[in-house]
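Student: dropping a prediction and its sequence here:
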Amino acid sequence: MLTRKQLELLEFIHKRVQRDGVPPSFDEMKEALDLRSKSGIHRLITALEERGFIRRLAHRARAIEIVKLPDSMDQSGFTPRVIEGDAPPPAPRAAMPVEAVHALELPVMGRIAAGTPIEAISEVSHTVAVPGSMIAGSGHHYALEVKGDSMIEAGINNGDVVVIREQGTAENGEIVVALVEGHEATLKRFRKKGDMIALEAANPAYETRVFPKGQVKVQGRLVGLIRSY
């Protein structure tokens, strides 16, 4: 599945290639998607390439080739059903009890950045067994694989699996999955300061990032951790 921003970019590139025979420049992509910097375009391009929709050709300017289009899109335009980038992850399947080990099977919904934000991923890649005692109360829970080292002083290392309770609010000091500007997901400590939201790392090598509250959506709260050795 593609996020809204990924789909918008793929549509823009496709239409420009059809019209002009060459893909647009990064500046044109940035302007078309109303992004503040080309780094956001780089992340979207990388995500589309990783998902097999485009291919970049080395040592050539504007060398972007569309490899495939979403199944629900024809050559005249896009009409796909997509997961909006600013929506919470879809409700995962119900947890399945594993009586022999008193554990629950949770869906692993991809990877989450503990460092520079990466694309939000909302597809089930596999499942993981977690102790039933780790599930905090009612509600949907899911798991994410951690990528990066910005939360190491909170005991969260690269490759660990975090257990997340899906919710849209958080208290100051809680570690949350935050969706930034509608298309980037990151694992950080949450602080609300008036009309601003601070996302704090637990590693002095990373700066605290501050956003207007409208640019950050809480998608879940950390309730458990499975260490990777």
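Tutor: Perfect, I can see it now.
Student: going forward, measure contacts and count neighbours with C-alpha atoms only.
Tutor: Noted.
Student: geometric centre of the protein: which residue is closest?
Tutor: Nearest residue to the geometric centre of the chain (C-alpha atoms, centre = their mean): A120, 1.2 Å.
Student: after the longest helix belonging to the chain, which helix or strand is next?
Tutor: Assignment by DSSP state H gives helix 4-20 as the longest helix of the chain. Downstream of helix 4-20, the next assigned helix or strand under DSSP states H and E is helix 26-32.
Student: helix, strand, or coil at the residue lying farthest from the centre of the chain?
Tutor: Distance from the C-alpha centroid of the chain peaks at A100, with 33.6 Å (C-alpha atoms, centre = their mean). Look at A100: counting by DSSP: H, G, I helix; E, B strand; the rest coil, its state is helix.
Student: touching, the residue nearest to the centre of the chain and V177? I think so.
Tutor: No: if you go by C-alpha atoms under 8 Å, A120 and V177 don't touch, sitting 9.9 Å apart.
Student: overlap in contacts of the two?
Tutor: 112, 185 (C-alpha atoms under 8 Å, 6 or more residues apart in numbering).
Student: and the gap between the closest residue in space to K38 that isn't next to it in sequence and V218?
Tutor: Spatially, and ignoring its direct neighbours in sequence, K38 is nearest to K30 (6.0 Å; C-alpha to C-alpha, 6 or more residues apart in numbering). Using C-alpha to C-alpha, to the nearest Å, we find K30 at a distance of 25 Å from V218.
Student: one more to weigh against that first structure:
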Amino acid sequence: MGLTPRQAEILDYIKDYSREQGYAPTLQEIGARFDLSSVATVHKHVGQLVSKGYLRRDRPNASRDLEIIDLDAKPVAVVMVPILGTVAAGYPIEALEDREEIALPEEWLGKGRTYALRVRGDSMIEEQIRDGDTVVVEAREVARNGETVIALVDGDSVTVKQYYRDGAVIRLQPANPDFQVMEFPEDRVRVQGVVVGVLRRF
């Protein structure tokens, strides 16, 4: 909605004040800036800015309760991604296909199909992947050395580890000195995806 010249001036003042001070001015400070002796008049102008969607009151009845709404900000696109089960950050365990989904920002998605897995174990803590986290995975069958992958071992167990290939040997490297490196002939390991994000609840 359009603004009157005075409303536009007040909005610009609130923006500048908030940028410099880190918080919004009071109604009295707005009135002093524009030589408005009546707080009721200031309240009316501010109320119009709120009703038109330029401001919001984040703490009603507080003296500094105004918050600027960024009208230029683009809404974050959200995509539902399936949680396919649990993956071991330790020794391989069976991954179960649950029927759950999680909402993720679209920018988190990989180039291919994306899915999520819950993590069990602490073998990847130095890569900031901890027990109880959820990893976001881009489905891929090829990985570069050093990437954190979801690896299917012997066709029936899955683990999350750093991936290294040395000739015909695949090394699955933990990121925790308490866990041993696992090495397999290449025909026993199949890359199922590369980790592109980690979610954690606090």
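Tutor: That came in fine, so what should we check first? On a predicted model such as this, the values are computed, not experimentally measured, just so you know.
Student: TM-score for the pair, please.
Tutor: The TM-score (TM-score structural alignment, normalised by the length of structure 2) is 0.61; 129 aligned residues with a C-alpha RMSD of 1.4 Å.
Student: follow-up on the earlier one: mind giving me the packing neighbours of the longest helix of structure 1?
Tutor: For helix 4-20 of structure 1, the contact count by 3 or more C-alpha pairs under 8 Å, 6 or more residues apart in numbering; DSSP states H and E identifies helix 26-32, helix 38-50 as packing neighbours.
Student: buried set for it?
Tutor: Buried residues in helix 4-20 of structure 1, defined by neighbour count with 16 or more other C-alpha atoms under 10 Å: 4-15, 17.
Student: in three-state terms, label the counterpart of N176 of structure 2 in structure 1 for me.
Tutor: Matched by TM-score structural alignment, N176 of structure 2 corresponds to N203 in structure 1. Judged by three-state DSSP, the three-state class of N203 of structure 1 is coil.
Student: I figured N203 of structure 1 hits I156, correct?
Tutor: No: the pair N203 of structure 1 / I156 is not scored as a contact, 10.4 Å apart, by C-alpha under 8 Å.
Student: what sits in contact with each of these two?
Tutor: Counting by C-alpha under 8 Å, 6+ apart, the residues touching both N203 of structure 1 and I156 are D149.
Student: so the residue nearest to K38 of structure 1 makes contact with I41?
Tutor: Yes: if you go by C-alpha under 8 Å, K30 of structure 1 and I41 touch, sitting 6.3 Å apart.
Student: in structure 2, which helix has the most residues?
Tutor: Under DSSP H, structure 2 gives helix 5-21 as its longest helix.
Student: that one maps to which residues in structure 1?
Tutor: The aligned range for helix 5-21 of structure 2 is empty, by TM-score structural alignment.
Student: pull out the buried residues from the helix or strand following that helix.
Tutor: Next helix or strand after helix 5-21 of structure 2 toward the C-terminus (DSSP H and E): helix 27-33. For helix 27-33 of structure 2, the neighbour count (16+ other C-alpha under 10 Å) marks 27, 30-31 as buried.
Student: for I14 of structure 2, state which of these is nearest.
Tutor: I30 (7.9 Å; C-alpha to C-alpha).
Student: what sits against the closest one?
Tutor: Per C-alpha under 8 Å, 6+ apart, neighbours of I30 of structure 2: 10, 13-14, 42.
Student: out of those, who's nearest G146 of structure 2?
Tutor: Nearest to G146 of structure 2 among those, with distances taken as C-alpha to C-alpha, is I14, at 49.5 Å.
Student: stretch 104-112 of structure 1 maps to which residues in structure 2?
Tutor: Going by TM-score structural alignment: stretch 104-112 of structure 1 matches residues 79-87.
Student: with structure 1 overlaid, report how far the matching stretch is off on average.
Tutor: Compared with structure 1 after fitting, stretch 79-87 of structure 2 deviates on average by 0.5 Å (mean C-alpha distance after the TM-score superposition for structure 1).
Student: tell me how far that stretch lies from the chain's centre.
Tutor: Here the centre of stretch 79-87 of structure 2 is set off from its chain's centre by 15 Å, with C-alpha atoms, centre = their mean, to the nearest Å.
Student: kindly report the same for stretch 9-17 of structure 2.
Tutor: 31 Å.
Student: related to what we said a few turns ago, N203 and I156 of structure 1: who's more crowded?
Tutor: I156 (23 against 16; other C-alpha atoms under 10 Å).
Student: kindly reformat the buried residues of helix 4-20 of structure 1 as JSON lines containing distance to L222 of structure 1.
Tutor: As requested, those are arranged in JSON lines below (distance: C-alpha to C-alpha, whole Å):
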{"residue": "R4", "distance to L222 of structure 1": "25"}
{"residue": "K5", "distance to L222 of structure 1": "26"}
{"residue": "Q6", "distance to L222 of structure 1": "27"}
{"residue": "L7", "distance to L222 of structure 1": "29"}
{"residue": "E8", "distance to L222 of structure 1": "31"}
{"residue": "L9", "distance to L222 of structure 1": "32"}
{"residue": "L10", "distance to L222 of structure 1": "33"}
{"residue": "E11", "distance to L222 of structure 1": "35"}
{"residue": "F12", "distance to L222 of structure 1": "36"}
{"residue": "I13", "distance to L222 of structure 1": "37"}
{"residue": "H14", "distance to L222 of structure 1": "39"}
{"residue": "K15", "distance to L222 of structure 1": "41"}
{"residue": "V17", "distance to L222 of structure 1": "43"}
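Student: nearest to E181 of structure 1, of these?
Tutor: For the buried residues of helix 4-20 of structure 1, the nearest to E181 of structure 1 is K5 (10.3 Å; C-alpha to C-alpha).
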